[in-house]
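[1] Here's my sequence, what's the structure:
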Amino acid sequence: MPYHRTPRIALLALFATVAALPAQDNGKSRGFVLEAGEHQIGDIIERAARFLGRNLILEPTEIGRGVPAITLQKSLNLDVHGCEEVVSQLAFMKGLVMSPVDEERGIFEFINVNGPRRAAIRSVLKKPEELQRRPNLVIKVTTVIYLEHVDAKVVTQNLRPFVHNNGRYPAVLVGNVGTPNAIMLQGIVGDVLETVATIRRMDVPATGSVSANDLVARIERLEKERAAINRSLIELREKVRVLEGARPGGSSGVQPATTASPRRAADRAR
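    Here you go, the predicted model:
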């Protein structure tokens, strides 16, 4: 029975045809493009939701009416991280913060920081190094940093007036977590990172700090120096007493030397 190769050839031709077809593009290969010109923040969020494949919810009550458009002088072509960061920044310019509803399912909402639902803005627990990788993402976070050289309560007490009165809203919250070397911070990523940098500058060894043994040795050395100074003072007082006794009318009995006249000195020379 003859062997037919026609099916194999047809199959290879089909594979070649499929391979030559362009790959399906979901839009992410081109990036998230914001053209130059005016944009409403609601439209930007809607487009970002389609690009990211998420649900980004913005209720009309959160944005209000008559909000000015955002004007871009130059177009932007952004990747996924860039889209998240820029959209969160533009939203924050309009008083909105992106808050997770169900992060695993990709559901987020934008809440007005000055509105009645501002308390509903959820904070995401992050490590400091995670925040440093995304410093431009505008979300509310909570983090804990650990100190090496200074007491956490002292740092907290000195830091609170600055972070509460810097005019920013929402302000960074600073608190202790029950241990002498840990501080908890809560706020927008950029503000929290600035506070972390300030704390790091404060967390340095005290200038001139010494151990107990060094202090004991220093005290002993100072005691010896003081004893030597006392001996020198006694010797100086004795010398002063002797010099005072050698003056005219002094009590030592030593008569002061007299100077011979020039004539008498010449007679002796003869």
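[2] CA only for contacts and neighbour counts going forward, please
    Noted.
[3] mind listing what's buried in the longest helix seen in the chain?
    Identified as the longest helix of the chain according to DSSP state H is helix 212-245. The neighbour-count check on helix 212-245 (16 or more other C-alpha atoms under 10 Å) flags nothing as buried.
[4] And the next helix or strand past that helix?
    Going down the chain from helix 212-245, the next helix or strand is helix 262-269, by DSSP states H and E.
[5] in that following helix, what counts as buried?
    By 16+ other C-alpha under 10 Å, helix 262-269 has no buried positions at all.
[6] Just the helices from the stretch 101-250 of the chain, written as ranges.
    Assigned by DSSP state H, counting those that start in this stretch, the stretch 101-250 of the chain shows helices spanning 128-133, 152-164, 189-202, 212-245.
[7] Out of those helices, which gets nearest to residue 269?
    Set against residue 269 and scored by C-alpha to C-alpha, the helices of the stretch 101-250 of the chain come closest in helix 212-245, at 33.8 Å.
[8] Next, the structure of the following sequence, for comparison with the previous one:
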Amino acid sequence: MKKSLLPILFLVVSTSTFSQRKSELFAEIDTLKSRISQVEQELAKAKREISSSSAEAEALKTENASLRDANATLLGNLSNFSELSKQNSENVNKAMAALARKEKQLSGINDMISANDSTAIVSLTRIKQTLGENAKVAVEGGIISIGSSLNVLFGSDTSSELTAEGKTWLAGIASIIKSNPNFKAEVEGLNITGEFESTYNQVASVATELVTNSEIPAENIAISAKDGNFKEGINIKLQPNYKAFYAQAKESAKAAQ
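    So this is what the prediction gives:
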């Protein structure tokens, strides 16, 4: 009986030990499965992070390329801007130099105009000193106009023969003309009847007296006759020699260039 119980006891012990061992194996399997699952999760997470890092690296690579292109473009633009700025500076300098030349030219012309105006004012004073304070003198646009009636010059409005008083008056006019060699003289006859023959004869008589007896160069005297608009008489007009003035202005402009 004891001999039969011993194998049974051994079998029971072996069975119990095997069952325990099996449970431990299952528990270990579960633990391994859990670890495998955790590792798989960590691997998946690592793959995601690697994928994200790769995407970021690619994005950074693209951004870096864009930045390099932008930097190259910026450097090119800066170079172009520098060149344009240099050209603009040169253009401004050229414009300023041209402006300075123009100002110098205008300054010279203004000086000549001022000189003519000053001469006209000085001449006006001398004319009154020569012909008297009651002389009919006017200045307009730089032109000096000295007037006399037909009765004083010719004794009537139709005569063309100078009176003694008229010759004396013209002698004073001749003195004024000679003292202003830069001015041209014009004998202007004013008529209110519309018949200019007698007016032309009168201005010709005045011009002849100035040229013949007062030795005024004929080329410095012009004559004209026009409607006086209810005024008649003789005007001696002294005006700047515009031809010489413009020639002088032209030379002044050339010198200022």
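[9] Tell me how the two chains score on TM-score.
    The TM-score (TM-score structural alignment, normalised by the length of the second structure) is 0.20; 69 aligned residues with a C-alpha RMSD of 4.1 Å.
[10] now the helices: where do they sit in the stretch 151-257 of the second structure?
    Under DSSP H, counting those that start in this stretch, the stretch 151-257 of the second structure gives helices at 164-179, 197-212, 242-256.
[11] Buried residues, the last one. List them.
    Buried residues in helix 242-256 of the second structure, defined by neighbour count with 16+ other C-alpha under 10 Å: 245, 249, 252-253, 256.
[12] repeat for the first one
    Buried positions in helix 164-179 of the second structure, judged by neighbour count with 16+ other C-alpha under 10 Å: 166-167, 169-171, 173-174, 176-177.
[13] Closest to residue 37 of the second structure out of those residues?
    Using C-alpha to C-alpha, those come closest to residue 37 of the second structure at residue 177, 127.2 Å.
[14] measure that closest one to residue 171 of the second structure for me?
    Counting by C-alpha to C-alpha, to the nearest Å, the gap from residue 177 of the second structure to residue 171 of the second structure is 10 Å.
[15] Check residue 6 of the second structure too.
    Distance, residue 6 of the second structure to residue 171 of the second structure, by C-alpha to C-alpha: 182 Å.
[16] doesn't residue 63 make contact with residue 112 of the first structure?
    Yes - contact criterion C-alpha atoms under 8 Å: residue 112 of the first structure and residue 63 qualify, at 7.0 Å.
[17] Look at those two and report which has more neighbours.
    Using other C-alpha atoms under 10 Å, the more surrounded residue of residue 112 of the first structure and residue 63 is residue 112, with 24 against 19.
[18] contacting residues around the nearest residue to the more buried one once chain neighbours are set aside?
    In space, and not counting its chain neighbours, residue 112 of the first structure is closest to residue 96: 4.5 Å by C-alpha to C-alpha, 6 or more residues apart in numbering. Contact partners of residue 96 of the first structure, counting by C-alpha atoms under 8 Å, 6 or more residues apart in numbering, are 62-63, 110-113.
[19] So for the second structure, the centremost residue is which one?
    Nearest residue to the geometric centre of the second structure (C-alpha atoms, centre = their mean): residue 95, 8.3 Å.
[20] Packing partners of the helix or strand hosting that one?
    Taking DSSP H and E as the definition, residue 95 of the second structure sits inside helix 2-131. With contacts taken as 3 or more C-alpha pairs under 8 Å, 6 or more residues apart in numbering; DSSP states H and E, helix 2-131 of the second structure sits against strand 136-140, strand 143-148, helix 164-179, helix 242-256.
[21] sorry, back to before: quick one: which of the buried residues of helix 164-179 of the second structure is nearest residue 10 of the second structure?
    Comparing the buried residues of helix 164-179 of the second structure against residue 10 of the second structure with C-alpha to C-alpha places residue 177 closest, at 166.2 Å.
[22] tally of neighbours for residue 117 of the second structure?
    Other residues close to residue 117 of the second structure by other C-alpha under 10 Å number 17.
[23] Would you mind measuring from it to residue 165 of the second structure?
    Separation of residue 117 of the second structure from residue 165 of the second structure (C-alpha to C-alpha): 31 Å.
[24] likewise residue 53 of the second structure?
    For residue 53 of the second structure relative to residue 165 of the second structure (C-alpha to C-alpha), the value is 120 Å.
[25] now swap in residue 94 of the second structure and tell me
    Distance from residue 94 of the second structure to residue 165 of the second structure, by C-alpha to C-alpha: 64 Å.
[26] same question, residue 96 of the second structure
    With distances taken as C-alpha to C-alpha, residue 96 of the second structure is found 61 Å from residue 165 of the second structure.
[27] Likewise for residue 30 of the second structure?
    From residue 30 of the second structure to residue 165 of the second structure the distance is 152 Å (C-alpha to C-alpha).
[28] Please apply the same query to residue 44 of the second structure.
    Between residue 44 of the second structure and residue 165 of the second structure the distance is 133 Å, computed by C-alpha to C-alpha.
[29] How about residue 116 of the second structure?
    31 Å.
[30] Residue 240 of the second structure now?
    Relative to residue 165 of the second structure, residue 240 of the second structure is positioned 28 Å away (C-alpha to C-alpha).
[31] Same question for residue 120 of the second structure.
    26 Å.
[32] Likewise for residue 198 of the second structure?
    20 Å.
[33] now do residue 184 of the second structure
    From residue 184 of the second structure to residue 165 of the second structure the distance is 24 Å (C-alpha to C-alpha).
[34] same deal with residue 99 of the second structure?
    Distance from residue 99 of the second structure to residue 165 of the second structure, by C-alpha to C-alpha: 56 Å.
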